[in-house]
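A.B. asks: below is the sequence, then the predicted model.
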Amino acid sequence: MPVNAPFHIDPREFADQRVLVTGGTKGAGQAIVRRLRAAGAVTVAVARTAPPGDALPGHFVQADLCTPEGVETVVRTVLDTVGGIDILIHNLGGSSAPGGGFASLTDQLWQDELSLNLLGAVRLDRALIPAMIERGRGVVLHISSIQRRLPLHDSTIAYAAAKAALSTYSKALSKELGPKGVRVNSIAPGWIRTTAAEALVKRMAEHSGTDEGAARQGIMDALGGIPIGRPSWPEEVAELVAFLASERAASIHGSEYTIDGGTVPTV
């Protein structure tokens, strides 16, 4: 379990700020929603599957952002319920590709990985950022991955390529939007202890015919180890998001922040 945070959350820091979090019902996305809502934000979470009961506070939109129709549903619902978005956080991502390297990736698998990890953000940005430009303010955060720099060739080639594209797109977007009052940054997490990460472990174990412990160690070995000795907790990623989305980071723009426990071995 994560250690209780030794910091104070200002319950008014994001007062009246409207925040949209994609992939906002599980893992880091859920932690982000809870963290920003605790600081006064009006939150809208988007996911393909609805959370059970009242498991997640704030507004929820059920939509598939891998499709243009899903993006249209989100935009229409956002305008009807909260009138617009001030902070846009693209946490949606993941991989369902099997192990086995490049030869196991069909055209459809490549398209699925690109739609999930890149094109959903591109479409939603195109729909919601113009209103930020009109107001002369806004924040956009893209959640990328250290795998854009350290791809795992056995299982995440397409995912890593899509996240690399997302980081490049984010940088390009920052060049365009900075002069218009909209800040754009990205975050590259390493291994986060989520249900999606555990699902990857299971798929790799099934493919290699080993147990989950061996598959988990295989991921650690492929990453070169994690110097702090553990994956990050979703709440730690959420804390970095809260800082970058806040006025405390008002001059941070066009940057990518890594949160990986020291996994990336280079400067």
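C.D. replies: Arrived safely. Quantities reported herein were computed from a predicted structural model and do not represent experimental measurements.

A.B. asks: for the rest of this, base every contact and every neighbour count on C-alpha atoms.
C.D. replies: Will do.

A.B. asks: starting at the chain centroid, how far to the helix or strand hosting residue 184?
C.D. replies: Element membership of residue 184 [criterion: DSSP states H and E] is strand 182-189. From the chain centre to the centre of strand 182-189 is a distance of 10 Å (C-alpha atoms, centre = their mean, to the nearest Å).

A.B. asks: for that strand, packing partners?
C.D. replies: Under the contact definition 3 or more C-alpha pairs under 8 Å, 6 or more residues apart in numbering; DSSP states H and E, strand 182-189 sits against strand 138-143, helix 157-177, helix 234-245, strand 256-259.

A.B. asks: determine which stretch of the ones you listed is the most buried.
C.D. replies: Mean neighbour count (mean count of other C-alpha atoms under 10 Å) peaks for strand 138-143 among those, with a mean of 24.

A.B. asks: this is the other structure I want to compare:
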Amino acid sequence: MDMDLSGRTALVTGSSAGIGAAIAKRLASEGSRVVVHGRNADRAKAVADEIRASGGEARVVIGDLSTDGGAAAAVRAALDCWGGIDILVNNAGGPSNPSLNWDNAGPSDWVATFQLNVVSAVRMIGGCLPGMKERGWGRVIQIGSIAGISPAPFTIPDYSAAKAALHALTIHLAKSLAGSGVTANAVAPGLVISSVLEDYFRSLPGNAERAWEDIEKDAAESFSVKVGELTKPDHVASLVTYLASPLSAHVHGAVLRADGGILSSAA
């Protein structure tokens, strides 16, 4: 299916690895010019090189979005790449410290997590949105989490609250953009497999000699993933690509789950 993205320019924050890299590659494969962003120049360059090797267009911007200066510099560099940003994917973020809980997380930890996951997105929206509104077309997509819908017990309360705030930010932004030609939506992934997570599951007792397919099936069952396999970065990228395309014109102010059915509900 042609997603009608040729000639559009996308900025994907935190796209030097993982979900962000998958999103950048998928958008490029559909014809978008992609600005790859990260804090590690070598990793970001590797993603951009892979996109170019596959026939796509990509440039690299480096910057720490958790500070005003770093975000402003990243926005300026991204806008300079091709003269504007049509699609902003706010993917940069994550737990500031995965071991935090209510016993050891202090106010400064909460501030750091919100800077990383929420305020960074606000900064990027502030820098990219005016051009979208001026041109009468644009897409703002946040990468949230099912932790922001149904927080996990005991751990990372700061991260769950930050992702919930990001979802609410998206809905409020969508309402403010009525009639502008710019849509705002969020994708909430579930348990997304990574090399670190795969290594963890392989290290569990009894898994050393088992095939990954069997390990993954058991892991999916233990986490109530209804489709029988863990979510992959490409699954998230597919949904983001749809939201970035003109085909999603009537999806606005939505938080769409990509969790394999973990939070199956009618709402």
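C.D. replies: Yes, it's here. All values reported here derive from a predicted model rather than from experimental measurement.

A.B. asks: now do the strands in the stretch 1-150 of structure 1.
C.D. replies: 18-22, 42-47, 59-62, 87-90, 138-143 (DSSP state E, counting those that start in this stretch).

A.B. asks: out of the helices and strands packed on strand 182-189 of structure 1, the one nearest residue 36 of structure 1 is which?
C.D. replies: Closest of those to residue 36 of structure 1 is helix 234-245, at 6.5 Å (criterion: C-alpha to C-alpha).

A.B. asks: and residue 22 of structure 1, what's its match in structure 2?
C.D. replies: Aligned by TM-score structural alignment, residue 22 of structure 1 pairs with residue 13 of structure 2.

A.B. asks: of all the strands of the stretch 1-150 of structure 1, which one is nearest residue 169 of structure 1?
C.D. replies: Short answer: strand 138-143, nearest of the strands of the stretch 1-150 of structure 1 by C-alpha to C-alpha, at 9.5 Å.

A.B. asks: tell me how many other residues surround residue 251 of structure 1.
C.D. replies: Residue 251 of structure 1 has 9 neighbouring residues, counting by other C-alpha atoms under 10 Å.

A.B. asks: residues contacting it?
C.D. replies: Residues counted as contacts of residue 251 of structure 1 (C-alpha atoms under 8 Å, 6 or more residues apart in numbering): none.

A.B. asks: go again with 10 Å.
C.D. replies: Taking C-alpha atoms under 10 Å, 6 or more residues apart in numbering, we find residue 251 of structure 1 in contact with 183, 244.

A.B. asks: which SSE is it in?
C.D. replies: Going by DSSP H and E, residue 251 of structure 1 is not in any helix or strand.

A.B. asks: state the distance from it to residue 245 of structure 1.
C.D. replies: For residue 251 of structure 1, the distance to residue 245 of structure 1 (C-alpha to C-alpha, to the nearest Å) stands at 11 Å.

A.B. asks: okay, and the common contacts of those two?
C.D. replies: residue 183.

A.B. asks: let me have the helices and strands packed on strand 182-189 of structure 1 in a markdown table, extended by distance to residue 41 of structure 1.
C.D. replies: Listed next are those as a markdown table, based on distance: least, C-alpha to C-alpha, whole Å:
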| stretch | distance to residue 41 of structure 1 |
| --- | --- |
| strand 138-143 | 13 |
| helix 157-177 | 23 |
| helix 234-245 | 11 |
| strand 256-259 | 23 |
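
A.B. asks: out of these, flag the one nearest residue 222 of structure 1.
C.D. replies: It's helix 157-177; of those, that one is closest to residue 222 of structure 1 (C-alpha to C-alpha) at 13.0 Å.

A.B. asks: the closest one vs structure 2, average distance?
C.D. replies: On superposition with structure 2, the mean distance recorded for helix 157-177 of structure 1 (mean C-alpha distance after the TM-score superposition for structure 1) is 0.4 Å.

A.B. asks: that helix vs strand 138-143, what angle?
C.D. replies: 160 degrees (axes from the mean of the first three to the mean of the last three C-alpha atoms, to 10 degrees).

A.B. asks: how big is the angle separating helix 157-177 of structure 1 from strand 182-189?
C.D. replies: Using the same axes, to 10 degrees, helix 157-177 of structure 1 lies at 160 degrees relative to strand 182-189.

A.B. asks: how distant is helix 157-177 of structure 1 from the center of its chain?
C.D. replies: On C-alpha atoms, centre = their mean, the centre of helix 157-177 of structure 1 falls 12 Å from that of its chain.

A.B. asks: report all helices and strands that that helix contacts.
C.D. replies: On a contact count with 3 or more C-alpha pairs under 10 Å, 6 or more residues apart in numbering; DSSP states H and E, helix 157-177 of structure 1 meets helix 107-114, helix 120-135, strand 138-143, strand 182-189, strand 256-259.

A.B. asks: now those in CSV, with distance to residue 159 of structure 1?
C.D. replies: Output for these, formatted as CSV (distance: least, C-alpha to C-alpha, whole Å):
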stretch, distance to residue 159 of structure 1
helix 107-114, 6
helix 120-135, 14
strand 138-143, 13
strand 182-189, 13
strand 256-259, 17
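
A.B. asks: nearest residue to residue 154 of structure 2 other than its sequence neighbours?
C.D. replies: Residue nearest to residue 154 of structure 2 in three dimensions, not counting chain neighbours: residue 101, with 6.1 Å by C-alpha to C-alpha, 6 or more residues apart in numbering.
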